[in-house]
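Trainee: How does the following fold in three dimensions:
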Amino acid sequence: MKVAIINYNAGNVQSVLFAMDRLPGIDATLTDDHELIRTADKVIFPGVGEANSTMKHLRQKGLDDLIRSLTQPVLGICLGMQLLCDYSEENDTECLGIIPQHVRLFQPGNGEKVPHMGWNSLDLQPGTWLSPELDGQYTYFVHSYYVEKGPYTAATTNYCQPFTSVLRKDNFYATQFHPEKSGKVGEQILKDFLAQ
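Mentor: Take a look at the predicted model:
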């Protein structure tokens, strides 16, 4: 199976590539080549960075329109998930507009610290694309902004308030946490995505 990992100067691309290399039968390529991305069986849109400068980079490379046009399963990770949405409060950023939800800055109310960093649990929603045994399992988060709950929420996590930790709309899937840094649970989530 050919997997294209979109290369756009994001911070966690090597760990995603290593995670793919650990899975049997996966031929993963880190690339910004439009044809390689368009013809891959699956696409991963990773991200560690800042929304506004990342969107500018995607536009400069024409990757924004390319991502919108993809028809195979696409997995957004962390910032990649947030950029699939309409809008981010991070530097007042218009995002890709694939998922009609907004990205908000955490507002701590009970002494929580921002960013939300560390392990936290998943509350799977009915009909999610994830394996049922992942309900209540812990994954690794590092983020200051979150996607609101909405009709495309596939799982939630609680920090400051319940927020969307997994999304799905049509062929676009996304996780706020880092499956590539989440041990066996993260490996199962990647396998669930690759099985779509």
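Trainee: drop to CA atoms for contacts and neighbour counts, all remaining ones
Mentor: Will do.
Trainee: Determine the three-state secondary structure at Gly136.
Mentor: Under the three-state scheme (DSSP: H, G, I helix; E, B strand; the rest coil), Gly136 adopts coil.
Trainee: separation between it and Leu124?
Mentor: The span separating Gly136 from Leu124 equals 8 Å under the rule C-alpha to C-alpha, to the nearest Å.
Trainee: Between those two, tell me which one has more neighbours.
Mentor: Leu124 (23 against 13; other C-alpha atoms under 10 Å).
Trainee: I'd like the structure of this one too, to check against the first:
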Amino acid sequence: MIAVIDYEMGNLRSVGNALDRLGAEWKLTADHDEIRRASKVLLPGVGNDAEAMARLRDRDLCQLIRDLRRPVLGICVGMQVMCRHSEEGDVDCLGIFDAKVRRFPDEDGLKVPHVGWNRINNLDSKLLKGIERGAYVYYVHSYYAPLCPDTIATTRYGSTMFSAALKYENFYGTQFHPEKSGDVGEKILENFLAL
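Mentor: Predicted coordinates:
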């Protein structure tokens, strides 16, 4: 069973629909025992990093997530809160990925938030197996994780090259939304389920 962590910050309908299309057995839960027993864990997220961290703390989920030893995938805000710190609300995060989340710079002609399709350039990772360099994925975000030792895929927006995906041990994160990224995103979710 796949646990989708319920902390009221996720795009849960889209994530659930994507898992259903893949025939995955999943459950939306904040129950610690169910999360610990799950074969895989998803941490989706939409919204504000500081609010997301507050909700994770309120449900006493922070250390539980850090202690997981099965594959964990954070999506968008779910990935950002797995980083060390976020400028959004100046908040300390889970500290799994060695990155500090930043806001996109003000540039002429650059719209923030970054919304829409953009290319990823992936490095070697089981999560991105079978994904061609330059494949398009779907983004909705104003903040990003800079390139760091945990970066497994990159995207450029304006002058900023940022981490499209991160990996550290059993933890993975995507800044983009695989559940909204068509066939490419479905393949990435399929790869995650196969880990």
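Trainee: How close are the two chains, by TM-score?
Mentor: Here the TM-score of the superposed chains, computed with TM-score structural alignment, normalised by the length of the second structure as the reference length, equals 0.96; 193 aligned residues with a C-alpha RMSD of 1.0 Å.
Trainee: What sits closest to the alignment partner in the second structure of Leu66 of the first structure if chain neighbours are left out?
Mentor: Per TM-score structural alignment, the equivalent position to Leu66 of the first structure in the second structure is Leu64. Beyond its immediate neighbours in the sequence, the residue positioned closest to Leu64 of the second structure (C-alpha to C-alpha, 6 or more residues apart in numbering) is His32, lying 7.4 Å away.
Trainee: The first structure: which residue goes with the one you found?
Mentor: Structural correspondence for His32 of the second structure with respect to the first structure (TM-score structural alignment): His34.
Trainee: so its match makes contact with Leu66?
Mentor: Yes - contact status for His34 of the first structure versus Leu66: in contact at 7.1 Å, counting by C-alpha atoms under 8 Å.
Trainee: once aligned to the first structure, how far is the helix ranked longest in the second structure on average?
Mentor: Scanning the second structure for the longest helix, with DSSP state H as the assignment, gives helix 182-194. Superposing on the first structure places helix 182-194 of the second structure at an average distance of 0.7 Å from its equivalents, by mean C-alpha distance after the TM-score superposition for the first structure.
Trainee: List the buried residues in that helix.
Mentor: Judged by neighbour count using 16 or more other C-alpha atoms under 10 Å, the buried positions of helix 182-194 of the second structure are 184-193.
Trainee: Equivalent analysis for stretch 72-90 of the second structure, please.
Mentor: Quick answer for stretch 72-90 of the second structure (16+ other C-alpha under 10 Å): 72-86, 88.
Trainee: before we move on, back to that, what number of residues lie near the residue nearest to Leu64 of the second structure?
Mentor: Residues contacting His32 of the second structure under the criterion other C-alpha under 10 Å number 14.
Trainee: Compute the distance between Gln125 of the first structure and Leu84 of the first structure, please.
Mentor: Note on Gln125 of the first structure: its distance to Leu84 of the first structure, by C-alpha to C-alpha, is 20 Å.
Trainee: burial measure for the match of Leu66 of the first structure, as a count.
Mentor: Using other C-alpha under 10 Å, Leu64 of the second structure is surrounded by 13 other residues.
Trainee: pretty sure it is in a helix, no?
Mentor: Yes - according to three-state DSSP, the state of Leu64 of the second structure is that of a helix.
Trainee: List the contacts of the residue mapped onto Gly89 of the second structure from the first structure.
Mentor: Following TM-score structural alignment, the counterpart assigned to Gly89 of the second structure within the first structure is Asn91. With C-alpha atoms under 8 Å, 6 or more residues apart in numbering as the criterion, the residues that contact Asn91 of the first structure are 51-52.
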